[in-house]
Structures are given as C-alpha cells and as structure tokens.
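S.K.: sequence-free structure coming up:
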C-alpha cells in the first residue's frame, strides 16, 4: 500500500475533501443518514454496556460483562445468515428495537447492589441487547447490498461513531456531570427508538421493496420477462485497476462497495431445495475464511483482550504526576473513549485510505497487546500519557481492519454472493471478542494478583460509581 507523503499535494485536505465529495456524489442524503444512524445505534448500547462494566459488577472480572454481551450476538451471526433471508427487513428491525430497549431497561432498573440476583437480572438484559446487536449487524450489513455507493462507508463510520458517543457519553455523564450509573443507563435506554425512526421514516425503501418483490416471485417459480430481469442486472462490473501512485484505485472505492438494487441478478427462476442452498452457503463461508474472516478474528482477539483484561489494571496512583485523575475508576472509561475515538476515525477513513494486506495491522495489534501486558506486569511506562496514545493507536488499527475487510468483500466477491458474504463475515469480530472474553476471565485476575504481590494494590482499590 502506497501512502501519500505528508505535506505533499496528495496529502492535502483539499484532495481528501474532493475524494469525499466524489465518493458520495449522487447519493441520496436520506440513505447516507439512515445507514450512519443504523451503525451508531446498533453498536452504541454495546459500547455503553462495556464502558459501564466497572459500575455494573464492581470488583468481579470485567469479562463477566463481555461474555454475555457478545455470546448471544455471536451465535446469532453464526447461525442466522443461513435462514434470516426468509424474514423481511422490517420485522428484523422491529425485533432488534424491542430486544435492545427491553434489555437496557432491565439493566437500568435492576438494584444497584452486586448481589447474585441483581447481577443475574443485569446479565439477562445484557444478553438481550447482545442478541439485538448481533442480529442488527448482519441485517444492516446485508442491507447495504440493496443501496447505492456509500451505504457501507456510512454504516462503518456510524459503528465507529458509536464508540465515541457510547464511551464518551457515559464518561461525561458519570465522571463529569456526576450522574449515577443507573440514571445514565435509563437515559440511554431510549436510544433504540432512533433505529426505528431511521428505518421506517428516513430510509427510502423503494429499492428494497422492489428487490424483495422480485425475489418472492422468483422463489415462487414465476418466470420473469427478459426485459424485467435485465432491469436487475448490473450495468457494469467493477474492474480491478492497479492502484495509482497514491494508493487510491482509479475506480472510486464507493462505486465498488455495494451493489445497488439494480444489481440483483436472479440466478434462476426456480427455487432451490433448502439443503442445496445451505450447502452453497457453507461453501461460500469456507472460501471467506483465510482472506477475510481470519484477520478480522485475530485483530479482535488482541484488541478486546486489551480492553477487557488490561484496561482495568492499567492504573496509576491518583493525585500524582503520573495521572491527571483524582479517582482510579476514571482510567477505565477514559481508555474506552480514547480507543473508540481511534475506531471512529479509522472506520470513517474509507473514502481516503485503502489497505490490501489485512494481516499487517493484525500483527501490529498483537504488538500493542504485548506492550500493554508487559507494562501492566512491570510498570515501566512513566505515566498515563504514555499509555493513552497506545490505546488510541489500538483503536485505529482495529477500525481499519474492520472497514477494510468489508470493503474488500464488496469489491472482490461476486455480486450474487455479496449479500450473504457481508453477513457471514460479521461473525468473525464477535468470535474474536468471545475468545478474548474467555481469556480475560483468567488474565485480568492473574495480572491484578501479580500487581498486588508487587505492592501495587490499585486494582483492588477501584470504587464503582453509584
């Protein structure tokens, strides 16, 4: 990947601004707004739950929150792509809104104590929100297939924005304003309504409804006229021109990102038996593993092990020159906000930056994990200000791999397989988070005990907000 030299004409803001204008040129603003809000709301509750982990379960391992926050969504992404196409998008959205709202209310209204009953109720609410987030991600990623260029870019940017909004808003509410965690969670429980408004009122659904009508007629075995089917054929196929001297394809990335509704190509006018369809999907999923799914899986294992096992123990003594904070608990939400800021910036970089190798940033993420783990054990970084940029860099790498993975799928996978491929690959990030949760259950406790044995008792002195 060739990057423009800093300070060169290719690196100027005018060039970047023109690339953004070109990428979004001719797009319906309602589509762009709707997909940005889809990404924002679908992920924001997940981020809020992780950021509030310290306040929800106190001294227990934070992976106890991460595990129910990811496992239902992971199972949904693993299984649902093989049958979810039988359910209309409108029903999927209604289910996601209902599950996420109910789950957040359960978390917020459960007693603030850390007794087993209270924690069980909170975990039930977290699992409902997780199921909604997993179903929402594979739904909206698949939905980008039916809309014009830019929908995937806006979805990715929205998911990155969810990190800043979620982590930043919770830190602002509980650290700066001084709200109780319960009050803050009650306020955030209203956010799923935005997803409802985005789908039913903001998003133009003509393209989706037209495509669904054609699919239903094809599934029922009705023949279509040649003229009608030609209306659903792609008007052109994206070529794979060599990158120009600045690493940007001569064909605009957003043109190749998603197929519009007019790109749906009916492969046959006769329905396939469900076993044949399942076998076809499994074959497609196997071909996605090495180039797309594995690097996404590995980068998420590294970064979420950092977030869950190491953030709670990357502490510095309050009221000292080593940290700007007067309370130990302020470190955790601040790290989350820094990480999510990096994620947002990199997930919003699609119109400007492309990477071909997904494994290089994955290796760098593993290096981040190693450096922060060694610091948690041996305390060699002088202050918070040395940890902060590493956490920010961690977010940049994770977001870059995420958006680049789905951009490459949208570029390289044939149009007829793209909707399934986008949805199926989304299981990789959840799989990585699931593995990291299992590792973190042990690692956080082990690192904390090591720190205490070395005379650094800060991880035992953190007090959650009320």
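M.R.: Looks like it arrived, so ask away. Note that the structure is a prediction, hence the values are computed from the model and not measured.

S.K.: can we go C-alpha only for contacts and neighbour counts from here?
M.R.: Will do.

S.K.: burial of residue 33, as a residue count?
M.R.: Number of residues near residue 33 (other CA atoms under 10 Å) recorded here: 17.

S.K.: Provide a list of residues in contact with it.
M.R.: Each residue near residue 33 by CA atoms under 8 Å, 6 or more residues apart in numbering is listed here: 154, 202.

S.K.: Put this next to the first one:
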C-alpha cells in the first residue's frame, strides 16, 4: 500500500491522463500527502499491537492468523475495486492492510520464540524483507503496464501463499497453533519452576498489567533507537519521496513511477541489511539513528534546493536509507533475543516492535504539514 500511495491519491482523471490533480510548479504535488496513506497504514496496526501485547495470551495463534488473512485479502479487494474519488473507502481498505501487517508481525515474531535457537526470528525478518522488496518491485513493474488498480488486485496472490505456507507447517509444530502464545510457550520451554526461582524470575502467566509495564521498561534501550530510525526514515519516504521529482529524467519520466522506484531501492536496502546480521551483527544501536537523520537532512535540502543532479544518486541514497533502517531493526531484535530470558522473550519482542510503529505514525502526522509547506514553497 505504501508503494501505491502516490497512485491512490490521484483522482480518476489523473489516472487516465497520467497527471496529478493539483500542479504546484516545482514539485507536482498531490492535494494530499502520501503521509495520509501512511497514517491509515499504521494507526489501526498500532492500536492492535498495543491490545495484542497486553492480551495476546487470550487468543490462539490460529485465530490471529485467520484475522491476518481476512484483513489482508479484504484490503486488496477494497482498494483495487474502489474508484479513487471515493477516498474514505480506499482509506478503509488501507486500514485493513494495517491490521493485517501489524498482527502478522506480532504473531510470527512471537511464534519464532517457541523454537530452541535464539536466531529463530531470522527467517521472519528475511522473509518480511524479501516480501517488501518483491512486492514493491512487482507493483512498480506491473503498474508500468497495467493500471495501478489491476496491479493491486494482482497482489491477492500474497495472502493465498501465506495460507499455504502456514497450514502446510509440519505436524509436529501444529499443536502450538491452537494455543495462545504463553500457554504455547509452556510446551517448548525447558525452564522449571526451580530454575526460575534461582534466577529470581517471575513466571509470565502470573504477572498482572503493572508487572508487564515494569518488564517493558528495560526494553527502552532497544525501543528508542527503533523509534528514531522509523520516524526519520518514514518522514523521508512519505514526506519527501513524492517531492523528489526529476521532471526531465530520460529513464524514469513519470512522477508516480519515480516514487515507486524510490520504494523499490529502499526495500532492496532493507533486504540486504537483514541478510547482514549473520555476517556482522552490531550491538551499538545509536549509530543507526545518527546516519538516518543525516539522510533526512540531505534529501530535505535537495527537495528545497535541487542540488542532486541525477535521480540515480537519489536511488543510491534511498538504498542506503533502507540499509540503515533494516540494520537497526534486525540488530535490535537480535539483542532482545540474546539478552532477554526466554520466558519473557515473546512479550519483549512484541513490545519492542511497538516503538517502530509509533515512530511511523508520528512520521505520518509530520509528513502532512511538511508536504503542504514545501508545496507552497515551490509554487
């Protein structure tokens, strides 16, 4: 949905003529910033993450997965079949995608902690990284030959593949799926009550809401870098990408196409960085936000003053931006999986990922006035 944001904000006449509704000279601005799509794509998911982190022990994995598949399929159907003039219905479809993505992240990362190795989350981050890359690449390619709506409808194959992959899981693991996450944990953890007592650890299932808040406090050292990273990178993606318009570029002429390929380069960087964990894990997380803020400053200055001569330099910067964001995410999860006791790991990973969602949401709120201010500047 993020890759399609610029297309979804055009009206139907713009689709036909390949122009935007409101031309503001230098930037070729849509009336609404793509930050609005970002908000619809993140706020419902943030709410679901907060609720599920507190009460996920009451809901089985299978029920969560049914919700993921239903909301994912619904989002593609609603958005692809709705005329662009009916914005409220399009945003409803995007909200449905938000629920699917956030519940999916929380569910599959939690499932990864049920396996013996600390690196069980690694296939998830590789899978989510590659899916982000492939989906943005396929959409950019399809939208070059089909209408954007048909390209979105084509993406219905994704929830179909997810269903097959999930329910073809080996039978030995299927008993976990019918249980809620912390009762499932009892099936795989080797810690006895005596071991917990020796380490002064309280069994998670006996904790109240206040205890869970105390358990979350030490996670701030992972959450703050994640928050800054995701805030700055999505402020770039949804506040600046659509304004980084090279009117006379010979290779990618269409404004919407340029936006799509920025997203592809970003997703490629995310994918490569997630692969790097096996090669060179990084424990000093604050280095990532510093680099990402520098990326924002460079691209923001270029939006205002246009000193970057080629779109391919911007492609390289967006690739680097993806490397930084993906690197922070995967290394933060790696540190949680190493440093947090196994009985608290499911909860801790779920809470840690709330930080990136809050950062994305605030980036969406910031992108709206930023977009309007820059567009007025370029008139």
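M.R.: Perfect, I can see it now. Values in this document were obtained by computation on a predicted structure and should not be read as measured data.

S.K.: how much space between the counterpart of residue 74 of structure 2 in structure 1 and residue 95 of structure 1?
M.R.: For residue 74 of structure 2, the aligned position in structure 1 is occupied by residue 102, per TM-score structural alignment. When CA to CA, to the nearest Å is applied, the distance between residue 102 of structure 1 and residue 95 of structure 1 equals 11 Å.

S.K.: the more surrounded of these two?
M.R.: The residue with more neighbours, out of residue 102 of structure 1 and residue 95 and counting by other CA under 10 Å, is residue 102; that gives 18 against 15.

S.K.: Helix, strand, or coil at the more buried one?
M.R.: Using DSSP: H, G, I helix; E, B strand; the rest coil, the three-state assignment for residue 102 of structure 1 comes out as helix.

S.K.: so residue 120 of structure 2 makes contact with residue 126?
M.R.: No. Under the criterion of CA atoms under 8 Å, residue 120 of structure 2 is not in contact with residue 126, lying 11.0 Å apart.

S.K.: what is in contact with these two at once?
M.R.: Counting by CA under 8 Å, 6+ apart, residue 120 of structure 2 and residue 126 have no contacts in common.

S.K.: Point me to the residue sitting closest to the centre of structure 1.
M.R.: Taking CA atoms, centre = their mean, the centroid of structure 1 lies closest to residue 159, which sits 5.2 Å from it.

S.K.: which residue lines up with it in structure 2?
M.R.: Residue 159 of structure 1 maps onto residue 128 of structure 2 when the alignment is built from TM-score structural alignment.

S.K.: wait, what's in contact with its match?
M.R.: The neighbours of residue 128 of structure 2, taking CA under 8 Å, 6+ apart as the test, come to nothing; the list is empty.

S.K.: From residue 249 of structure 2, how far off is it?
M.R.: Going from residue 128 of structure 2 to residue 249 of structure 2 by CA to CA gives 32 Å.

S.K.: go on, residue 336 of structure 2?
M.R.: If you measure residue 336 of structure 2 against residue 249 of structure 2 using CA to CA, the figure is 44 Å.

S.K.: likewise residue 212 of structure 2?
M.R.: Taking CA to CA as the criterion, residue 212 of structure 2 is separated from residue 249 of structure 2 by 53 Å.

S.K.: Between these two, point out the one with more neighbours.
M.R.: residue 212 (17 against 14).

S.K.: Surely the more buried one is within a helix?
M.R.: Yes. Inclusion of residue 212 of structure 2 in a helix is indicated when three-state DSSP is applied.

S.K.: list the contacts for it?
M.R.: With contact taken as CA under 8 Å, 6+ apart, residue 212 of structure 2 is in contact with residue 54.

S.K.: In structure 1, what residue corresponds to it?
M.R.: Under the alignment by TM-score structural alignment, residue 212 of structure 2 pairs with residue 281 in structure 1.

S.K.: Give me the helices and strands touching the longest helix belonging to structure 2, please.
M.R.: In structure 2, assigned by DSSP state H, the helix with the most residues is helix 342-377. Packing contacts for helix 342-377 of structure 2, counted by 3 or more CA pairs under 8 Å, 6 or more residues apart in numbering; DSSP states H and E, involve helix 35-55, helix 87-112, helix 209-216, helix 220-239, helix 311-339.
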